[in-house]
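Trainee: need coordinates for the following:
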Amino acid sequence: MLVNKVSDQIKKSKYISRDLSWLRFNYRVLDQARDTNKSIFDRLKFMAITASNLDEFFMIRVGSLYNYIDYGKERHDYSGLRELPFRKKLLDYAHRFVNDQYLTYSNELKPLFSKHGFDVLQVEELTEIEQKKVDSYFKNTIFPLLTPMVYDNYHGFPLLMNQLLTFGVVTRTTEEQKAQDRVTFVQIPGNLARFYEINRKDKIIFVPIEEIIRWKIKKLFRNVEIVSVNLFRITRNGDFTLEESDDIDADFVQEIKVKLRTRKKGRVVRMEVERNPSPLMMKILKERWVIDNANVFTMASLIDLRSLWQIINHRQFKERCFKQPPPVTPLSLPAETVDMFEYLKEHDVLLHHPYNSMEPVVALLERAAEDPYVLGIKQTIYRLADQSRVTAALLKAAENGKHVSVLFEVKARFDEERNIKEGERLEKAGCFVIYGISKYKTHTKMLMIIRKEGEKVTRYVHIGSGNYNEQTARLYTDVSLLTTDEVYAHDVSEFFNVITGHSRPNEYKYLLTSPNSMRQQLIELIRNEARNAKKGLKSGIVIKINSLEDKEVIDEFYKASKAGVPIKLIVRGICCLRPGREELSENITVRSIVGEYLEHSRLYYFHNNGESKVYGGSADIMVRSFDRRVEALFLIANEELKREAINILHYNLLDNVNSYIMREDGTYLKKRPAANEEVIDVHKLFYSRAYSTEVVEAELV
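Mentor: Now for the predicted structure:
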């Protein structure tokens, strides 16, 4: 009865649960691993991504839920469920996903390994000569790094690290004619490769490190009886929020460093364990970590599928993975090489990554660092690549005596340490570095180069949806704008003054910003479409984002739908809106695009009775984007570039290869081309240029 009541409550709600919606998104990623048209290595890549996604989900979303449960705070999910019933529903769904994930790995992928030149084998399946190699590797490399940590009446419970493979070894000794069972923990060092590699003539053999240790476990436990050997892995709560503070002198860098240390000790929210674990060990761990069977995931095979990256990235297999085409020249740039400083004085440029390279932006920054006429550079940084050319250019600019101001967001999840380190490097070089803004996370992506040209100063502006990361720019779809237009330059200058100083501009002409006004400005744009629809005028909204979660905006979409506004939403991940519900959202459709590239671009189109407005930028429709982040959306004012942006939306709506259509109940249906229908794969189309660049705007809505 209780199960039916919970299900009914979820169905009746006009909102979809954010967390359940995310798990459905990970199913769409798992769908890529099941795609037999992809190579085995690409399928393994998506399998590894589902594992990474799930790790983050447990650390952050399940961790956040436990913040409420552990401290007795009330929480209502969008479905209306309180924290404990929702916990049960969420973890039940997670168990279902993990079961499907491992069935895919064991039944669909693993049987293909051998015929593609590799295999994952146990030590017992190796030849005698291979076993001798493994034995030598254990003695010389693994054994010296292992530290058994016993837990008994004389030894406290050890700190077991987040997401490291751990053996729980139950041993027995006879003391004073009484058998004593004890549990000893052995963590596998995270700096060792997950697989030991053996080259055979016809294939590469990958031997899991845990199986090597299991094979030699007696070397760690001499003269005692080993009762059981149990492999497990824990995930700890990684969700933390900076204390709200009005103290502008607070040392946020030190605060983040403290939080990073506490992350290692966060409460356990998930335990993955191999089959038939020791009852004694499980009793101890459940009591110690205050978890129950809902938190325990019994794994049928390889624990931590992220380790598949070692196989995917192996030098022998890289040629067999997905081949990314070379980038094409942006529509707004000539094919021949141009002087970007000169070109941008007369033309705006819209970049659509990864189809267009990030090179024009990075090259412009590198040239600015050396250019004698450049006076200063201002930039916001959220995530950077390893050995970043962006950092190198900023360091060079500072060395050359230019004024360099950088806002480094040290609260960029899981990149905190890297950003602190890079920020400190820039500080030492003489850059003016700001580490975030009080209680807000700076997520906007902006760059300004100030250059003296004769008697005047020209400001070169770059603003977009993607990070200044050369690596992810090849894998994420994003849009960005390069311009010297004075309106953008004025707005961006004012915005930098706000985020680096203490300024409150009256208004921006081309920017919508948060945390102050973005939600209300978007709501007004939606209401304007509803007013036009009620007057019998043409109306329409098309929005492409990563996530849709903010209730206030969702409610405005519902009202606009009732007024007759056609609303087409392209939402890659979380979507809390219910499309197609009678008398609520009949005029709203939602699709998700999941494929070779991670859809990261945000574009907002409003028909505006024929005077359409299109915005790009960093913000999704989420509470955090409006209330807890510094974000910016930029109006695409140039008519030619606006048509390019509309073109991007148009073909995203036509895609029938990577698209999933969301149904009213929150489930998704894979879109497939009909028998006589043209196949449109946007992840190939924008490289090929085999499409019309003159889209009729009426086709969009």
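
Trainee: could you use CA atoms for every contact and neighbour count after this?
Mentor: Fine.

Trainee: buried stuff in the longest helix seen in the chain?
Mentor: The residue-count maximum for a helix in the chain (DSSP state H) belongs to helix 83-103. Neighbour-count burial for helix 83-103, counted by 16 or more other CA atoms under 10 Å, picks out 83-84, 86-87, 89-91, 94-95, 97-99, 101-102.

Trainee: what do you get for stretch 640-651?
Mentor: Buried, per 16+ other CA under 10 Å, within stretch 640-651: 641-651.

Trainee: check stretch 496-514 too.
Mentor: Quick answer for stretch 496-514 (16+ other CA under 10 Å): 496, 499-500, 508, 510-514.

Trainee: can I get these in JSON lines including secondary structure and distance to residue 267?
Mentor: JSON lines is the format used below for these (DSSP: H, G, I helix; E, B strand; the rest coil; distance: CA to CA, whole Å):
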{"residue": "496", "secondary structure": "helix", "distance to residue 267": "39"}
{"residue": "499", "secondary structure": "helix", "distance to residue 267": "35"}
{"residue": "500", "secondary structure": "helix", "distance to residue 267": "36"}
{"residue": "508", "secondary structure": "coil", "distance to residue 267": "44"}
{"residue": "510", "secondary structure": "coil", "distance to residue 267": "45"}
{"residue": "511", "secondary structure": "strand", "distance to residue 267": "41"}
{"residue": "512", "secondary structure": "strand", "distance to residue 267": "39"}
{"residue": "513", "secondary structure": "strand", "distance to residue 267": "36"}
{"residue": "514", "secondary structure": "strand", "distance to residue 267": "33"}
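
Trainee: following up with a second sequence; could you model it the same way so I can compare the two?
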Amino acid sequence: MGKAKKTSKDINLNAPQYYFNRELSWLEFNRRVLHEALDRRTPLLERLKFTAIFSSNLDEFFMVRVALLKEQFQAQINRPTIDGLTPQQQLEAIYQCLHPMVIEQHRYFEQVLRPEMASHGIHLLNYIDLSPEQRSYLQQIFQKKIFPVLTPLAVDPSHPFPLMANLSLNLAVVVKAPNTGEEKFARVKVPNILPRFICLPQELQPQNGKLNHWTGVAVEQIIAHNLEVLFPGMIIKEYHLFRLTRDADLELAEEANDLLLAIQQELRRRHFGGSVVRLEIQPSMPSSVRQMLMAEMELVESDIYEIDGLLNLKDLMSLMKLPLPELKDPTWTPIIPPRLRPFLQSRKIANVDSQKTSIFSAIQQKDLLVHHPYESFSCSVEKFIAQAARDPNVLAIKMTLYRTTGDSEIIGSLITAAESGKQVAVIVELKARFDEENNITWATQLEKSGIHVIYGIVGLKTHTKIVLVVRQEGEDIRRYVHIGTGNYNAKTANLYTDVGLLSCREDLGADLTDLFNYLTGYSCQESYRKLLVSPVNMRDRIIALIHREIEHCKNGNSGQIIAKMNSLVDSQIIAALYEASQAGVKIDLIIRGICCLRPGIPEVSENIRVISIIGRFLEHSRIFYFSNNEQNEVYIGSADWMPRNLDRRVEAVTPVEDAEIVQTLQNILAIMLGDNRQAWELKSDGSYVQRCPEQDGAELCAQNILMEKTQQLSVNQLFATL
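Mentor: Below you'll find the predicted structure:
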């Protein structure tokens, strides 16, 4: 007799074979970033930008994720993750996966991008290839501007091995005493205060009849070829570049009496105190120097990455400033949301009643969706807060700030509101990784202006993106809200795709009031009218929505889920999605980064499709669609489906109840799912395959389509007002 076929109930959906490793999935995301640098369809300077982003991403990956795994390994914590890998196995897999990727990145830069730059008049020269006149000029620059800030540090019995800063670029120098022949080792740091690339004047740029826009030399090469000035009387035997990466994740005792002081102390430790987790060197470094560095930094071979060529390619980002639009993506200027245009324009006209023509009037008419960077952040969200700050009828403004800029209009508006006597409360997340120092600066500025600044809840990060404005309207109080997916940051609003809801629905206003009381006081709020809030009820509510789709299928109806987010890691939600797939629910996931769900497995996830879109804008919006037996429910908010978002962060996701906005969000998701230019499909083996148009088919780039549609809406609105 043959074996009985397994039923869905017999399958253990928590088994390791049904999950991808989080860290390896992230590396696959960064591989897709690297592909944009390799793709000749991408304009040249944009390819340099993606090369820089790939390197910058890796820096953070090592400082946080690899550092954590090394800590676990050293502490002999061998508990496997849900995919079955121990910390040691993950570290080995990371090295095996990443090493060839880094080699490919640097080889492509040196062999393809660098020559292509030169063909377009962008010359990044090697010092050894310079003419005598060019060398003479750079020697003068060295004497006047570089030499005074350099500090050579000897290493010998009286000079211990120097403490080196995180992400520092250094020269390991071997010198020899001419009298005794004794060899000595010294380290020279390439100071961060110096420009990475020193530009040659126009008259010294290549004059070979070719186009010249910019010619420069890496500063470390200028230092390396002038070392005799730093070590007079010594013979420079050899020098070798290296760069180190430290554990930079803050270890906070949140019960500290002064969280602000605790973070400031930890920031100092980040630069010098964390253990070294990666050493980047050049292949020419001899074994003696290599072994000495490894011993002093307590490293093993798998921590070493040999780089053939320029180290720290993230500094290529500076070349994006070159005024060469033909080598960049076409310029995009966000439009004013059509519904807001009449209200913003009318306020500039004399004798117009500003109480009837403010953004508040637009929101009173109906809910408003804003979609950045297609629609202007400054002419929507910033204007909403600015008008609230200056409106005499506004009594209070409350908002969360996770990442912003100190010179933003929002900071100025909040200060204006407080100075005019309004109640202003701001929840500032001091633990926003790598923005802590910036956040401390402007949080202190807000406090000095009389604003109530709260640093969040012990043990939780406040990641939610919410604003609450309380306004007196006649005898009544009305609450206006903004609930979004992105940070209140005008700079990233031009680079990240995000959506936000502006509304004055009473139940949302009441929910945000309760949520702010939870953040600022001792509230133990456990239920909300509309909002899905973590760590209170979000995971349970999401799983309930998934199970509802399952019930529709079991009852003979159809079920469908479309979810767009940054990352999918939470095993409980993944298991629920597997159950939904088994029940026949059709599931489309648009996951930019990490995805631990394994699609396309027979009898487990064959009804699940996963794509990732990597383009000129970073896909950051979180949109969740449930068909609910054709009643169509859509949610937006700040949370990915990850344990950290559901358990260790304060997040808010709101239902969208305006039928027109629901349709708009469905259209956005449909455009994303139809992308065949920058979309990658995740296969059941963990690989991603980039989509391409079918033969003679049209190229469909979701981000380009959304720009075109947004521009057309703007034109239609303009004609409607003529």
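
Trainee: quick revisit: what's the farthest-apart pair in the buried residues of stretch 496-514 of structure 1?
Mentor: 500 and 510 (19.9 Å; CA to CA).

Trainee: where does stretch 393-404 of structure 2 end up in structure 1?
Mentor: Under TM-score structural alignment, stretch 393-404 of structure 2 corresponds to residues 373-384 of structure 1.

Trainee: can you give the contact residues for the matching stretch?
Mentor: 368, 390, 394, 402-410, 412, 415, 419, 442-453, 467-470, 496 (CA atoms under 8 Å, 6 or more residues apart in numbering).

Trainee: tell me the buried residues within these.
Mentor: Buried by 16+ other CA under 10 Å: 368, 390, 394, 402-410, 412, 419, 442-451, 467-470, 496, out of these.

Trainee: which one is the residue nearest in space to the middle of structure 2 nearest to, not counting chain neighbours?
Mentor: When CA atoms, centre = their mean is applied to structure 2, the residue found nearest the centroid is residue 618 (7.8 Å). In space, and not counting its chain neighbours, residue 618 of structure 2 is closest to residue 496: 4.6 Å by CA to CA, 6 or more residues apart in numbering.

Trainee: from what I can see that neighbour touches residue 373, true?
Mentor: Yes. Counting by CA atoms under 8 Å, residue 373 is a contact partner of residue 496 of structure 2 at 6.6 Å.

Trainee: and the two? which has more neighbours close in?
Mentor: Set residue 496 of structure 2 next to residue 373 and count neighbours by other CA atoms under 10 Å: residue 373 wins out with 22 against 19.

Trainee: what span of structure 2 is stretch 137-150 of structure 1 aligned with?
Mentor: The aligned range for stretch 137-150 of structure 1 is 141-154, by TM-score structural alignment.

Trainee: typo on my end, stretch 527-541 of structure 1
Mentor: The aligned range for stretch 527-541 of structure 1 is 547-561, by TM-score structural alignment.

Trainee: how about the strands of the stretch 201-350 of structure 1, start to end?
Mentor: Using DSSP state E, counting those that start in this stretch, the strands of the stretch 201-350 of structure 1 run over 204-208, 225-236, 268-274, 296-299, 349-353.

Trainee: and the first one, what does it pack onto?
Mentor: Which is strand 204-208 of structure 1. strand 118-120, strand 195-199 (3 or more CA pairs under 8 Å, 6 or more residues apart in numbering; DSSP states H and E).

Trainee: ok, the third one next?
Mentor: Judged by 3+ CA pairs under 8 Å, 6+ apart, the packing partners of strand 268-274 of structure 1 are strand 225-236, strand 296-299.

Trainee: could you dump these to JSON lines with distance to residue 359 of structure 1?
Mentor: Below are those laid out as JSON lines (distance: least, CA to CA, whole Å):
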{"stretch": "strand 225-236", "distance to residue 359 of structure 1": "38"}
{"stretch": "strand 296-299", "distance to residue 359 of structure 1": "44"}
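
Trainee: any chance of TSV for the ones you listed, columns mean neighbour count and distance to residue 677 of structure 1?
Mentor: Formatted as TSV, these follow (neighbours: other CA atoms under 10 Å; distance: least, CA to CA, whole Å):
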stretch	mean neighbour count	distance to residue 677 of structure 1
strand 225-236	19	46
strand 296-299	19	42
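
Trainee: nearest to residue 62 of structure 1, out of the ones you listed?
Mentor: strand 225-236 (9.5 Å).

Trainee: what angle do the closest one and strand 268-274 make?
Mentor: 140 degrees (axes from the mean of the first three to the mean of the last three CA atoms, to 10 degrees).

Trainee: would you check the span in structure 2 matched by strand 225-236 of structure 1?
Mentor: Residue span in structure 2 matched to strand 225-236 of structure 1, by TM-score structural alignment: 235-246.

Trainee: now the matching stretch on structure 1. Mean distance?
Mentor: Its matched residues in structure 1 lie on average 1.1 Å from stretch 235-246 of structure 2 after superposition (mean CA distance after the TM-score superposition for structure 1).

Trainee: what sits up against that stretch?
Mentor: In contact with stretch 235-246 of structure 2 (CA under 8 Å, 6+ apart) are residues 59, 62-63, 67, 165-178, 224, 227-228, 270-272, 274-282, 284-285, 311-312.

Trainee: ok, 6 Å please
Mentor: Applying CA atoms under 6 Å, 6 or more residues apart in numbering, the contact partners of stretch 235-246 of structure 2 are 63, 166-176, 274-281, 285.

Trainee: please apply the same query to stretch 419-434 of structure 2.
Mentor: Here stretch 419-434 of structure 2 makes contact (CA under 6 Å, 6+ apart) with 395-402, 418, 436, 439, 451-455, 462.

Trainee: on that earlier part again, got the end-to-end distance for the match of stretch 527-541 of structure 1?
Mentor: 11 Å (CA to CA, to the nearest Å).

Trainee: buried stuff in that stretch?
Mentor: Neighbour-count burial for stretch 547-561 of structure 2 [16+ other CA under 10 Å]: 547-553, 558-561.

Trainee: distance to residue 123 of structure 2 added to the residues you listed, as CSV?
Mentor: Formatted as CSV, these follow (distance: CA to CA, whole Å):
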residue, distance to residue 123 of structure 2
547, 59
548, 60
549, 58
550, 59
551, 63
552, 62
553, 61
558, 59
559, 57
560, 53
561, 50
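
Trainee: adding distance to residue 645 of structure 2 and secondary structure, write those out as CSV.
Mentor: Conversion of the buried residues of stretch 547-561 of structure 2 to CSV gives the following (distance: CA to CA, whole Å; DSSP: H, G, I helix; E, B strand; the rest coil):
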residue, distance to residue 645 of structure 2, secondary structure
547, 21, helix
548, 23, helix
549, 23, helix
550, 24, helix
551, 27, helix
552, 28, helix
553, 29, helix
558, 30, coil
559, 26, coil
560, 24, strand
561, 20, strand
